[in-house]
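>>> Provided below for reference: sequence and predicted model.
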Amino acid sequence: WLFHDGETGDALPADWTGDAAVIRPQSGGDIGERMAAAFADCFAAGIGRVILIGSDIPAIDAGLLQSAHSALEDHAAVFSPTVDGGYGLIGLRQDSFHQGMFRDIPWSTGLVMATTLQCCRQYGLAVRLLQTLLDIDTVVDLERYADEPNQYAIMTNAVVGGLVARRKKCMSCNRRVLKEIS
């Protein structure tokens, strides 16, 4: 299933949508409401285990998805935390889903993972944490990713490499111009 941000999925690249069984726009307000709605839709369709990933985490690969799916056999929830205090992957079983897990979370802060784990404890959920990931929110994150790219994300690596190279070139030009005018 693919939940996208926008009215229709028409503008999405074909290689994103080709294998998707269902393509739907996200529903809800903040990121928590949108994630809760995606889980609810999947569970309502009879899917017993659902893994939701962020689109700004190029280190997610098939191996990590398989690990998350396996972890849900004997854990109610699975997460891959991100270095900035959030998470880039969340997996839940249908019997462990609670809308409240997505409420009152300080989204876009370094407290997302800790607050979510606290919610899981309140619901009595057994949680498995997988590897910590880098999500790309800033230019510094792009540069960090470029230093240790995912070997399977060939297209992403090409784009990120080009962006980082252009940024370094611009920074070099800016330093030269500043030197000339000082």
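Received, thanks. Residues are numbered from 1 along each chain as shown.
>>> hey, let's count contacts and neighbours off CA atoms from now on
OK.
>>> so which residue is dead centre in this structure?
By CA atoms, centre = their mean, the chain has its centre lying nearest to residue 54, at 1.8 Å.
>>> OK, contacts around it?
By CA atoms under 8 Å, 6 or more residues apart in numbering, the contact list for residue 54 reads 88, 89.
>>> count the neighbours of residue 105 for me.
18 (other CA atoms under 10 Å).
>>> thought it was touching residue 114?
No. Between residue 105 and residue 114 there is no contact under CA atoms under 8 Å: 9.5 Å.
>>> find the nearest non-adjacent residue to residue 75, please.
Once flanking residues are discounted, residue 75 sits nearest to residue 126: 5.1 Å by CA to CA, 6 or more residues apart in numbering.
>>> is it true that the one you found touches residue 76?
Yes. Using CA under 8 Å, residue 126 is in contact with residue 76, at 5.2 Å.
>>> check it against this one:
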Amino acid sequence: MRFPGRRMNLRVLILFARAPRLGAVKRRLAAGIGARAALRFHVATLAATARAVGRDRRWRTLVSVTPPGARADWVGLLPRGVRRVAQPRGDLGQRMERAMRPFRFVLLAGSDIPGIRAADIAAGFAALGRADAVFGPAEDGGYWLVGMGPRRPARPFAGVRWSTEHALADTLRNFGGRRVAFVRRLRDVDTAEDLVALGAAARR
């Protein structure tokens, strides 16, 4: 798939995901509920998220998958118009930056947040109309969404302590001197405790 260059105002949403493989996804969650249950959660959440946001024509949606050579027999889970692409190589921060680099207005979101809706993505792009970057904070101190406009740091994700409560604060330090906006806080699901908390919140 070809996209217009950086000068075009194309809005692109990238969903970062691991290819659904037993024992290779949601390992912290698998430690609490088992590898097969974790895989089912991963597949169901990825498919539901792609359906919730991928049909909206206000932006182009890509699912960026690692590892790059993973089998593609699961792409039938994705709605029409959502394309699967390989994640760039490098550590997590490098892969995120390289995936976002070609696009002038771009959001990147995780695929393990059951609460994402099209309205959240629309709010993220609206925020980029008045700010240089936008973040969706997560309950654990990280973030479920990051977006950037044309004025962005050369190394936006340098020195980030991923999978810790410091991830958002570390990233924000790289955006010093730039206008930053925030959208609503959501809970990602990394552990069995997160899954229980999510269920309790849904019942409330």
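Arrived safely, thanks for sending. Every value quoted in this text rests on a predicted model; they were computed, and no experiment measured them.
>>> care to give me the TM-score?
Remark: TM-score between the superposed chains equals 0.72 [TM-score structural alignment, normalised by the length of structure 1]; 141 aligned residues with a CA RMSD of 1.8 Å.
>>> just give the number of residues close to the residue nearest to residue 75 of structure 1.
With other CA under 10 Å as criterion, residue 126 of structure 1 counts 14.
>>> need the counterpart of it in structure 2.
Aligning on TM-score structural alignment places residue 126 of structure 1 opposite residue 179 in structure 2.
>>> equivalent analysis for residue 26 of structure 1, please.
Using TM-score structural alignment, residue 26 of structure 1 lines up with residue 87 in structure 2.
>>> mind listing what's buried in stretch 54-72 of structure 1?
Under the neighbour-count criterion of 16 or more other CA atoms under 10 Å, stretch 54-72 of structure 1 has 57, 58, 59, 60, 65, 68, 69, 71, 72 buried.
>>> list the contacts of the match of residue 26 of structure 1.
16, 64, 65, 66, 67, 68, 95, 99.
>>> what about whatever helix or strand the first one lives in, distance to the chain center?
Put plainly, it is residue 16 of structure 2. Remark: residue 16 of structure 2 resides in strand 11-18, with elements defined by DSSP states H and E. Distance of strand 11-18 of structure 2 from the chain centroid (CA atoms, centre = their mean, to the nearest Å) equals 6 Å.
>>> the helix or strand that comes right after that strand aligns to what range in structure 1?
Per DSSP H and E, the first helix or strand lying C-terminal to strand 11-18 of structure 2 is helix 27-33. With TM-score structural alignment applied, helix 27-33 of structure 2 matches no range in structure 1.
>>> can you pull the buried residues of helix 27-33 of structure 2?
So for helix 27-33 of structure 2, counting by 16+ other CA under 10 Å, buried means 27, 29, 30.
>>> quick check: the first one vs residue 105 of structure 2, distance?
It refers to residue 27 of structure 2. Note on residue 27 of structure 2: its distance to residue 105 of structure 2, by CA to CA, to the nearest Å, is 32 Å.
>>> now the last one
Relative to residue 105 of structure 2, residue 30 of structure 2 is positioned 35 Å away (criterion: CA to CA).
>>> mind naming the longest strand for structure 1?
strand 87-93 (DSSP state E).
>>> quick one: map residue 39 of structure 1 onto structure 2.
Residue 39 of structure 1 maps onto residue 100 in structure 2, by TM-score structural alignment.
>>> mind listing what its match touches?
Counting by CA under 8 Å, 6+ apart, residue 100 of structure 2 has contacts 14, 106, 107, 108.
>>> cutoff 7 Å now
Neighbour list for residue 100 of structure 2: residue 106 [criterion: CA atoms under 7 Å, 6 or more residues apart in numbering].
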